[in-house]
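Engineer: mind folding the following:
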Amino acid sequence: MDIESILKEFNVLRNRAMRSVQMVRGAKALESARKKYLGEDGMLAELDRKIAGLAEEARPLASQTAASVKEAIAQACARKLEQFALSERQNRLAEEKIDISLCGAEWRAGRRHPLIALSDDALEFFQSLGFSIILGPDIETEFYNFEALNMPPHHVARDSHPAFAVGADALLRTHLAPACVRFMLERQPPLAAICPGRVHLRQPGLDASTEIHRIEGVMAGDTIRLSDLKGVVDLFSRHLLGEEAGFRMRPVYCQFAEPCCEIDLTAPDPESDSDDPRVWENALLGGMIRPEVFENVGYDPLAVNGFWFRMDVHRLAEIRHGAAIAGALRENDVRLLRQF
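Structural biologist: You can find the predicted model right below:
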């Protein structure tokens, strides 16, 4: 084969490949055309092998022509692929076009959960009385959770605090009094502190919650009496339920407070038809701190008196909003939360 014939074949192959590339209608068809002409077993490779049969002085020109044809076909394939990509992008943008004349999505402002708002309201009230807000760790030791509060090992009082053990001497706190103990170990009386947080109790039943949100407080000094606790409860009940609110105290046993009382709150029910339109709801537990606790924190029990109290935030919500609503608040139904 002479040089003129092979150059003519290269020219025919280039023209045919250009027409084929221009006529394809998709990326897959384009890839098939590229392999047909530029693949290892393609038409250009087959024509390249004929160069070896040319005279030695004609081979450089044939090789240059082959490289030129290969580059032209490759560039044509690349341009066609860019056209397909651009067309696909334009089609996708047309399908995803946003009609700016439509009303936008409504965004509702976030707000505090009603239980959190109630807890914050109570903390602000106690701050106004001079209480300091303190925090404590969720994981406590046996000493802070039990022994410092007059509950030595194997004491029956620990049965009322079923705890989750997380180590040899570590457990999830069952009340917030340990935080009050830590505060008293760091401070000398007079003092007043309020502690919000979670406590963890092992509860029977699948529906029982093991996590309870509480608020506990302590006040200590040389002249603190049970009447001071009654005064604090009276002010808090009026703040929570209004000026017509009342309270009553019923004696109950507590290992680290004596005397200790369950405290019921009430407010007049305008919808009640009875002669006494009051419904009493248990809300707090509190009493005078025992001398053993003061000894454990380094106070002189003959010179220092004090009281302790606690309340469940969910119980306060039941009293303020009703049991049905307070129970539903735990489910975090947005339709209900938007009403607060």
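
Engineer: rest of the way, CA atoms for contacts and neighbours
Structural biologist: Fine.

Engineer: okay, strands next: where are they in the stretch 101-250 of the chain?
Structural biologist: With strands called from DSSP state E, counting those that start in this stretch, the stretch 101-250 of the chain shows them at 132-133, 139-140, 165-167, 170-172, 191-200, 211-221, 246-252.

Engineer: buried sites along the lengthiest helix in the chain?
Structural biologist: When the chain is scanned for its longest helix (criterion: DSSP state H), the result is helix 59-95. Neighbour-count burial for helix 59-95 flags 59, 62, 65-66, 69-70, 73-74, 76-77, 80-81, 84 (criterion: 16 or more other CA atoms under 10 Å).

Engineer: again, but for stretch 180-188
Structural biologist: Within stretch 180-188, the residues that count as buried by 16+ other CA under 10 Å are 180-184.

Engineer: so which of the residues you listed belong to helices?
Structural biologist: Among the buried residues of stretch 180-188, DSSP H puts 180-184 in helices.

Engineer: format the buried residues of stretch 180-188 as CSV; extra columns: distance to residue 38.
Structural biologist: Formatted as CSV, the buried residues of stretch 180-188 follow (distance: CA to CA, whole Å):
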residue, distance to residue 38
180, 83
181, 84
182, 81
183, 82
184, 86
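
Engineer: separation between residue 11 and residue 76?
Structural biologist: For residue 11, the distance to residue 76 equals 15 Å [CA to CA, to the nearest Å].

Engineer: dump the residue contacts of residue 91.
Structural biologist: By CA atoms under 8 Å, 6 or more residues apart in numbering, no residues touch residue 91.

Engineer: from residue 81, how far out is it?
Structural biologist: 15 Å.

Engineer: please apply the same query to residue 30.
Structural biologist: According to CA to CA, residue 30 stands 8 Å off from residue 81.

Engineer: do the same with residue 177
Structural biologist: Counting by CA to CA, the gap from residue 177 to residue 81 is 73 Å.

Engineer: is it true that residue 315 touches residue 283?
Structural biologist: Yes - counting by CA atoms under 8 Å, residue 315 does reach residue 283; the two are 6.2 Å apart.

Engineer: how many residues are close by residue 335?
Structural biologist: 8 (other CA atoms under 10 Å).

Engineer: could you look up the SS state of it?
Structural biologist: Classification of residue 335 using DSSP: H, G, I helix; E, B strand; the rest coil returns helix.

Engineer: list the contacts for the closest residue to residue 69 other than its chain neighbours?
Structural biologist: Distances taken as CA to CA, 6 or more residues apart in numbering place residue 14 nearest to residue 69, at 5.9 Å, with adjacent residues excluded. For residue 14, the contacting residues are 69, 72-73, by CA under 8 Å, 6+ apart.

Engineer: looking at those residues, spot the one nearest residue 19.
Structural biologist: residue 73 (10.2 Å; CA to CA).

Engineer: next, the contact list for that closest one, please.
Structural biologist: With the criterion set at CA under 8 Å, 6+ apart, residue 73 makes contact with 14, 17-18, 34, 38.

Engineer: before we go on, could you also do this sequence so I can check it against the first one:
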Amino acid sequence: MEQNIFQFIWFLLWGVLWVVYFMLDGFDFGVGMLLPFIAKNDTERRIMYNAVGPFWDGNEVWLITAGGATFAAFPTTYAVMFSSLYTPLLLILFALIVRGVAFEFRGKEESFLWKTVWDICLVVGSFVPSLLFGVAFANFFKGLPIDANGIMHGNTLTLLNPYGLIGGLLFVLMFVVHGAVWLCVKTNGDLQKRARKVAEVFWVLEVVLALVFLVASAFATDLWANYMKYKFLLIIPAIALVAYFAIPAFLIQGKNWYAWFSSCAAIVFTVAFGLAGLFPRLIPSSLNPEWSLTIYNSSSSPLTLKVMTVVALIFVPLVIAYQIWAYKLFSEKVRPAFLESEEAY
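Structural biologist: Predicted structure coming up:
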């Protein structure tokens, strides 16, 4: 019984780490993907870089923590995940590396070609993880073709099924809107107006695809089974839909921070919809339900989970406090005058 409690706790923490990562790094990805479509000159491009500059590396801490938590709490799931999804995860890793280097290297030379190359790296390094994370998680929700030994029967192309692609495109649209709203928060003038227009246009596509994703989940997965069994869980997709429609409502009123928090909630509860539907599974097997990896057959020992819980109770609040401080410290809008400082990208 005690072990079950800790397994449940770590399923919740595992899910929280992933949704917080997508919520935070999502606007970084969105700004990166929008760079060539919103910025009209080098000054505006630099403003976009600096709109996410103080945050992007701290946001990725949540990705490292989510991966580490998977390894420590559910080692079998970690092993199957990283062996089955080796190619897409490697592509994500390379994209994140290139993206990080782009932030640091772009301003080292004044050459137009030099800056253009790194701008392209930022766009690609933002788009690839957005798409592949969505494809990967949609396939988790759908189930991977793994056997009793955790060996996947298929290849990378197996992941590019219709439901997986819907998930990938949904992540891209969620992050594009999230990034556009963040630019509304952090910028002024024409750049802000263009960002708001992009947010309003892509919001329509985002909502349509979110509804398609919810409907497709009823046919391609069994996620809705938990919602039919535990009716109180229906509050998760309900909050997600309310959050989606709150985004343009707040943008129209000029309440950009509220719009951004609504976008945060939309991302959190969209991903939470899938995770709640998975429980108690972590990676379902599409070949045989009995071969699925769950919190019960893939978790670490009770002692390991206890120690991890104590560590998490101490350090996770510290990380949250630090990030709140960082966001408050850099809450001002990015103005052209800031670009003259040594701290600017």
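
Engineer: report the TM-score for the pair.
Structural biologist: Here the superposed chains carry a TM-score of 0.23, computed using TM-score structural alignment, normalised by the length of structure 1; 127 aligned residues with a CA RMSD of 6.5 Å.

Engineer: helices of the stretch 101-250 of structure 1, start to end?
Structural biologist: For the stretch 101-250 of structure 1, the helices defined by DSSP state H, counting those that start in this stretch occupy 114-128, 142-145, 177-186, 226-241.

Engineer: just send those helices back as CSV, with distance to residue 265 of structure 1 too.
Structural biologist: Output for the helices of the stretch 101-250 of structure 1, formatted as CSV (distance: least, CA to CA, whole Å):
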stretch, distance to residue 265 of structure 1
helix 114-128, 15
helix 142-145, 28
helix 177-186, 22
helix 226-241, 7
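
Engineer: so which of those gets nearest residue 212 of structure 1?
Structural biologist: Residue 212 of structure 1 lies closest to helix 114-128 among these, at 11.5 Å (CA to CA).

Engineer: now do that closest one: everything it contacts.
Structural biologist: Contact partners of helix 114-128 of structure 1, identified using CA under 8 Å, 6+ apart, comprise 133, 194, 196, 215, 236, 239, 313-314, 316-317, 329, 337, 340.

Engineer: between those residues, which is nearest residue 248 of structure 1?
Structural biologist: residue 236 (13.0 Å).

Engineer: now the strands for the stretch 51-200 of structure 2?
Structural biologist: According to DSSP E, counting those that start in this stretch, the stretch 51-200 of structure 2 contains no strands.

Engineer: how about the helices in it?
Structural biologist: Along the stretch 51-200 of structure 2, counting by DSSP H, counting those that start in this stretch, helices occupy 56-59, 61-73, 75-84, 86-105, 112-142, 156-159, 162-186, 189-220.

Engineer: and the third one with helix 112-142, angle?
Structural biologist: Inter-element angle recorded for helix 75-84 of structure 2 and helix 112-142: 130 degrees (by axes from the mean of the first three to the mean of the last three CA atoms, to 10 degrees).

Engineer: list the buried ones in helix 75-84 of structure 2?
Structural biologist: Buried residues in helix 75-84 of structure 2, counted by 16+ other CA under 10 Å: 75-81, 84.

Engineer: the fourth one now?
Structural biologist: Neighbour-count burial for helix 86-105 of structure 2, with 16+ other CA under 10 Å as criterion, is recorded at 88-89, 92, 95-96, 98-100, 102-103.

Engineer: can you lay out those as JSON lines showing distance to residue 213 of structure 2?
Structural biologist: Formatted as JSON lines, the buried residues of helix 86-105 of structure 2 follow (distance: CA to CA, whole Å):
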{"residue": "88", "distance to residue 213 of structure 2": "21"}
{"residue": "89", "distance to residue 213 of structure 2": "23"}
{"residue": "92", "distance to residue 213 of structure 2": "23"}
{"residue": "95", "distance to residue 213 of structure 2": "26"}
{"residue": "96", "distance to residue 213 of structure 2": "26"}
{"residue": "98", "distance to residue 213 of structure 2": "30"}
{"residue": "99", "distance to residue 213 of structure 2": "28"}
{"residue": "100", "distance to residue 213 of structure 2": "31"}
{"residue": "102", "distance to residue 213 of structure 2": "33"}
{"residue": "103", "distance to residue 213 of structure 2": "33"}
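
Engineer: and those, which is closest to residue 139 of structure 2?
Structural biologist: The closest of the buried residues of helix 86-105 of structure 2 to residue 139 of structure 2 turns out to be residue 88 (CA to CA; 12.1 Å).

Engineer: now for that closest one: which residues touch it?
Structural biologist: Taking CA under 8 Å, 6+ apart as the test, what residue 88 of structure 2 contacts is 132, 156.

Engineer: return the distance of the longest helix along structure 2 from the chain's centre.
Structural biologist: For structure 2, the helix with the greatest residue count under DSSP H is helix 2-38. Put simply, helix 2-38 of structure 2 sits 5 Å off its chain's centre (CA atoms, centre = their mean, to the nearest Å).

Engineer: which helices and strands does that helix pack with?
Structural biologist: For helix 2-38 of structure 2, the packing partners by 3 or more CA pairs under 8 Å, 6 or more residues apart in numbering; DSSP states H and E come out as helix 42-52, helix 56-59, helix 61-73, helix 112-142, helix 162-186, helix 189-220, helix 256-278, helix 302-329.

Engineer: just say which of the ones you listed is most tucked in.
Structural biologist: Highest mean neighbour count of the helices and strands packed on helix 2-38 of structure 2: helix 162-186, a mean of 26 (counted as mean count of other CA atoms under 10 Å).

Engineer: tell me the angle that helix makes with helix 2-38.
Structural biologist: Going by the same axes, to 10 degrees, helix 162-186 of structure 2 makes 70 degrees with helix 2-38.

Engineer: which secondary structure elements does helix 162-186 of structure 2 contact?
Structural biologist: Contacts defined by 3+ CA pairs under 8 Å, 6+ apart place helix 162-186 of structure 2 against helix 2-38, helix 42-52, helix 112-142, helix 189-220, helix 256-278.

Engineer: pretty sure residue 282 of structure 2 is in a strand, no?
Structural biologist: Yes - judged by three-state DSSP, residue 282 of structure 2 forms part of a strand.

Engineer: burial count for the nearest residue to it once chain neighbours are set aside?
Structural biologist: Nearest residue to residue 282 of structure 2, sequence neighbours excluded (CA to CA, 6+ apart): residue 294, at 5.2 Å. Residue 294 of structure 2 has 21 neighbours, counted by other CA under 10 Å.

Engineer: same deal with residue 241 of structure 2?
Structural biologist: By other CA under 10 Å, 18 other residues sit near residue 241 of structure 2.

Engineer: any idea how far the nearest residue to it once chain neighbours are set aside lies from residue 203 of structure 2?
Structural biologist: Once flanking residues are discounted, residue 241 of structure 2 sits nearest to residue 266: 7.2 Å by CA to CA, 6+ apart. Using CA to CA, residue 266 of structure 2 is found at 11 Å from residue 203 of structure 2.
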